[in-house]
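[1] Requesting a structural model of the entry that follows:
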Amino acid sequence: MASRLLYLVRHGEQDRPEVESPEIGLSERGHRQAALLGERLRGVPFAAVHHGPLRRATETAELVAAALPGVPVYASELAGDYLPDDTDPAGLPPAYGRFLEGFSERERVDGPRLAAAAVERFATAPAEGDVRELVITHNFLIAWFVRHALDAPKRRWLGLNHHNAGLTVIRYGTGGPPNLIAFNDVAHLPSELRGAGLPPNYRV
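    A predicted model of the protein is given here:
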C-alpha cells in the first residue's frame, strides 16, 4: 500500500516579530530552534525539503537541510504565508472577525487558490511506494493541513497555533483517511526555546 508521510514544520522564531517584512530572517533563538530540528530529523529518508519563499522559512530550511545531506531543497510558493480560506466571520468570536477583515480582496482569492494547490500536491498518497517529504512553512498552512486531515469544518483552521520549529506529521495512504501522527511536537527543543509563536507566558 502506497503512503506519503508529510512532515510539516513552522519556521524558527522570527527576528523582530513585531515587524512584518519578507526580508526579516531568524532571531538567535530561531537559529537554535532550526538547528535542533535538523538534528531531530537527521537520518529521515526524505525525498525532498520544500519551503516557503520568505526569508525566515528559507533560513530555517537551510539550517535543517544541513543535517540532511543529499536531500534536494526547493522553494515553493505553495509553502508560503497566505490566507488558506476566505472564512465567513459570521458566528465567530469578534477577535477572529477583526483578524479576517485585515486581509485584502486579492489575498482572499489568491490564498485559497494556493491552499487548494498545496493540498493537491502534498496531501495525497503517491501512486506507489512510500514517500517522505518535509515542508517548512507558516502557521496558517499547517493549521489548514491539520483541519483537512481531520475533515473538520473549514473555519477550524482558526485557533490552531504552532510552536516555532514545532513538528506535525500526517500520513496519507491509499487504504483510508489521513492519519494525524504527531501535532506540534517540540520534544527536540529545550524548555527555554519552546513557546515562541504562541501567546505570552505559554509554557509546555
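[2] okay, CA-based contacts and neighbour counts for the rest of this
    OK.
[3] top helix in this protein by residue count?
    For the chain, the longest helix by residue count, based on DSSP state H, is helix 105-122.
[4] Can you name the element that comes right after it?
    Later in the chain than helix 105-122, the nearest helix or strand by DSSP states H and E is strand 130-137.
[5] how about residue 13, what does it touch?
    Contacts for residue 13 (CA atoms under 8 Å, 6 or more residues apart in numbering) come out as 26-27, 29-31, 33, 56, 164-165, 196-197.
[6] coming back round to it: counting contacts, what elements does the longest helix of the chain pack onto?
    For helix 105-122, the contact count by 3 or more CA pairs under 8 Å, 6 or more residues apart in numbering; DSSP states H and E identifies helix 139-149 as packing neighbours.
[7] Check the offset of the helix or strand following the helix it packs on from the chain's centre.
    Past helix 139-149, heading to the C-terminal end, the next element that is a helix or strand (DSSP H and E) is strand 167-173. Relative to its chain's centre, strand 167-173 lies at 12 Å (CA atoms, centre = their mean, to the nearest Å).
[8] and the angle from strand 167-173 to strand 130-137?
    Computed with axes from the mean of the first three to the mean of the last three CA atoms, to 10 degrees, the direction of strand 167-173 lies at 140 degrees from that of strand 130-137.
[9] between strand 167-173 and helix 105-122, how many degrees?
    Orientation of strand 167-173 against helix 105-122 (the same axes, to 10 degrees) gives an angle of 60 degrees.
[10] Now the buried members of the contacts of residue 13.
    Buried residues within these, counting neighbours by 16 or more other CA atoms under 10 Å: 26-27, 29-31, 33, 56, 164-165, 196-197.
[11] Among these, name the ones in helices.
    Among those, DSSP H puts 29-31, 33, 56 in helices.
[12] Kindly present those as JSON lines, with separate columns for distance to residue 156.
    Conversion of these to JSON lines gives the following (distance: CA to CA, whole Å):
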{"residue": "29", "distance to residue 156": "30"}
{"residue": "30", "distance to residue 156": "27"}
{"residue": "31", "distance to residue 156": "30"}
{"residue": "33", "distance to residue 156": "27"}
{"residue": "56", "distance to residue 156": "26"}
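[13] dump the residue contacts of residue 172.
    By CA under 8 Å, 6+ apart, the contact list for residue 172 reads 3-6, 123-125, 178-179.
[14] Also residue 64?
    The contact partners of residue 64, taken as CA under 8 Å, 6+ apart, are 34-35, 37-39, 41.
[15] To compare with the earlier structure, here is another sequence to fold:
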Amino acid sequence: MAMLILVRHGRSTANISGVLAGRTPGVSLDERGAAQAAALPDRLSGLPLAAAVVSPLQRCRETLAPLLAARPDLPVHTEDRINECDYGDWSGRKLAELTDEPLMKVVQQHPSSAAFPGGESMRGMQARAVEAVRDWNARIDAEHGEDAVYVMCSHGDIIKSVIADALGMHLDLFQRIHVDPSSLTAIRYTRLRPFLVRLGDTGDLASLAPPENPSGTDAAVGGGAGAP
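    Have a look, this model is predicted:
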C-alpha cells in the first residue's frame, strides 16, 4: 500500500508566542516557518509524489504552497478530517495559563479520556484522523498503485495520533511522541501492518523513493542494510 509522508506545518506565529491556536483563523507561519516551507520542495525532490492532502487551516496551506508552486501538476486535496484538534474553550489561550487547569494532567497522562470544554475529545480526534489516512491510502493505491508516495500536511497532535495508531500504541502513550514544526514522518502501509520508517525527520527524504524490489510485509530481521 501507499507510503504516507506526514508533514507538520512550519512554525507559526502562535507557536512562537506560546498560544494554543487550535482552529483560530488567521494564524500564519512566522519568518522561520516560511523559510521551513520554502525548503520543503528540495527535501522532497527525490520522491515521485502522487498527491498532496492538506488541513484546511492557513498555516498548513502556507506550508505546502512552495511545494505546490514547484510541482504545479501535483494534485492537492483539502481534508477536513486532518484539521487541528478542536480545543474548544482552550483555543487562543496561552499554554502557560493552561498548565494549572485540572484537565491538563488528563491530557498529558490519560488523553484517551480527555475532552476539551466546548470542543472535541482526543479519542474522537484520533478516530477521524486515522479514518482519513485509511481512506486516502485506499484512494492513492487505487489511482496510483501500491508503491505510490503522497504527502499529508497537518498538525502536531493529529500527526502524533496517526503515528500511535501505526505503531499499535494506545492513545494514552501518544504524548511520548514528539514532532517539530516542518518535520516529516514517513509511514509505509502494507496489507498486514504499517512500518514507521521516519519519525520527525528534518532532513532529506530521497532514500524513501520506492525501491525496485519492495520488501513487502516482512520486517528486516537484524535491521537490514538500509537504503542503497
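[16] Any idea what the TM-score comes out to?
    With the length set by TM-score structural alignment, normalised by the length of structure 1, the two chains reach a TM-score of 0.75; 177 aligned residues with a CA RMSD of 2.7 Å.
[17] I'd like the contacts of residue 13 of structure 1 laid out as a markdown table, including distance to residue 69 of structure 1.
    Conversion of the contacts of residue 13 of structure 1 to a markdown table gives the following (distance: CA to CA, whole Å):
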| residue | distance to residue 69 of structure 1 |
| --- | --- |
| 26 | 22 |
| 27 | 24 |
| 29 | 23 |
| 30 | 21 |
| 31 | 19 |
| 33 | 19 |
| 56 | 21 |
| 164 | 23 |
| 165 | 20 |
| 196 | 28 |
| 197 | 29 |
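[18] name the element the aligned residue in structure 1 for residue 3 of structure 2 belongs to?
    Residue 3 of structure 2 maps onto residue 5 of structure 1 when the alignment is built from TM-score structural alignment. With elements taken from DSSP H and E, the one containing residue 5 of structure 1 is strand 3-10.
[19] tell me the angle of that strand relative to helix 105-122?
    Going by the same axes, to 10 degrees, strand 3-10 of structure 1 makes 140 degrees with helix 105-122.
[20] tell me which strands and helices strand 3-10 of structure 1 is in contact with?
    strand 130-137, helix 139-149, strand 167-173.
[21] just how off-centre is it within its chain?
    On the basis of CA atoms, centre = their mean, strand 3-10 of structure 1 sits 9 Å off its chain's mean C-alpha point.
[22] before we move on, what about stretch 167-186 of structure 1?
    When C-alpha coordinates are averaged (CA atoms, centre = their mean), stretch 167-186 of structure 1 and its chain have centres 13 Å apart.
[23] Might you report the residue contacts of residue 58 of structure 2?
    By CA under 8 Å, 6+ apart, the contact list for residue 58 of structure 2 reads 25-28.
[24] can you rerun that using 10 Å?
    Applying CA atoms under 10 Å, 6 or more residues apart in numbering, one finds that residue 58 of structure 2 lies in contact with 9, 12, 23-29.
[25] Longest strand of structure 2, counting residues only.
    Residue-count comparison of every strand in structure 2, with assignments taken from DSSP state E, identifies strand 194-201 as the longest.
[26] name the helices or strands packed onto it?
    Contacts defined by 3 or more CA pairs under 10 Å, 6 or more residues apart in numbering; DSSP states H and E place strand 194-201 of structure 2 against strand 3-8, helix 156-166, strand 184-189.
[27] If we use 7 Å, what do you get?
    On a contact count with 3 or more CA pairs under 7 Å, 6 or more residues apart in numbering; DSSP states H and E, strand 194-201 of structure 2 meets strand 184-189.
[28] In structure 1, point out the residues matching the strand it packs on.
    Applying TM-score structural alignment, one finds that strand 184-189 of structure 2 aligns to the residue range 167-172 of structure 1.
[29] mean deviation (superposed) between that stretch and structure 2, please.
    Compared with structure 2 after fitting, stretch 167-172 of structure 1 has a mean deviation of 0.4 Å; criterion: mean CA distance after the TM-score superposition for structure 1.
[30] ok, the buried ones among the contacts of residue 13 of structure 1 vs residue 130 of structure 1, which is closest?
    Of all those, residue 165 has the smallest distance to residue 130 of structure 1: 24.5 Å, by CA to CA.
[31] ok, that closest one - contacts?
    Taking CA atoms under 7 Å, 6 or more residues apart in numbering as the criterion, residue 165 of structure 1 is in contact with 9-12, 33-34, 37.
[32] Save those residues as CSV, and put in distance to residue 79 of structure 1 too.
    Formatted as CSV, the contacts of residue 165 of structure 1 follow (distance: CA to CA, whole Å):
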residue, distance to residue 79 of structure 1
9, 10
10, 10
11, 11
12, 15
33, 19
34, 17
37, 18
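[33] Just the closest of those residues to residue 96 of structure 1, please.
    Among those, and counting by CA to CA, the member closest to residue 96 of structure 1 is residue 10, at 21.1 Å.
[34] my guess is the closest one meets residue 168, correct?
    No: contact between residue 10 of structure 1 and residue 168 fails when scored by CA atoms under 7 Å: they sit 8.9 Å apart.
[35] The two: which has the busier surroundings?
    residue 10 (28 against 24; other CA atoms under 10 Å).
[36] check contacts around the more buried one.
    Contact partners of residue 10 of structure 1, counting by CA under 7 Å, 6+ apart, are 136-139, 162-166.
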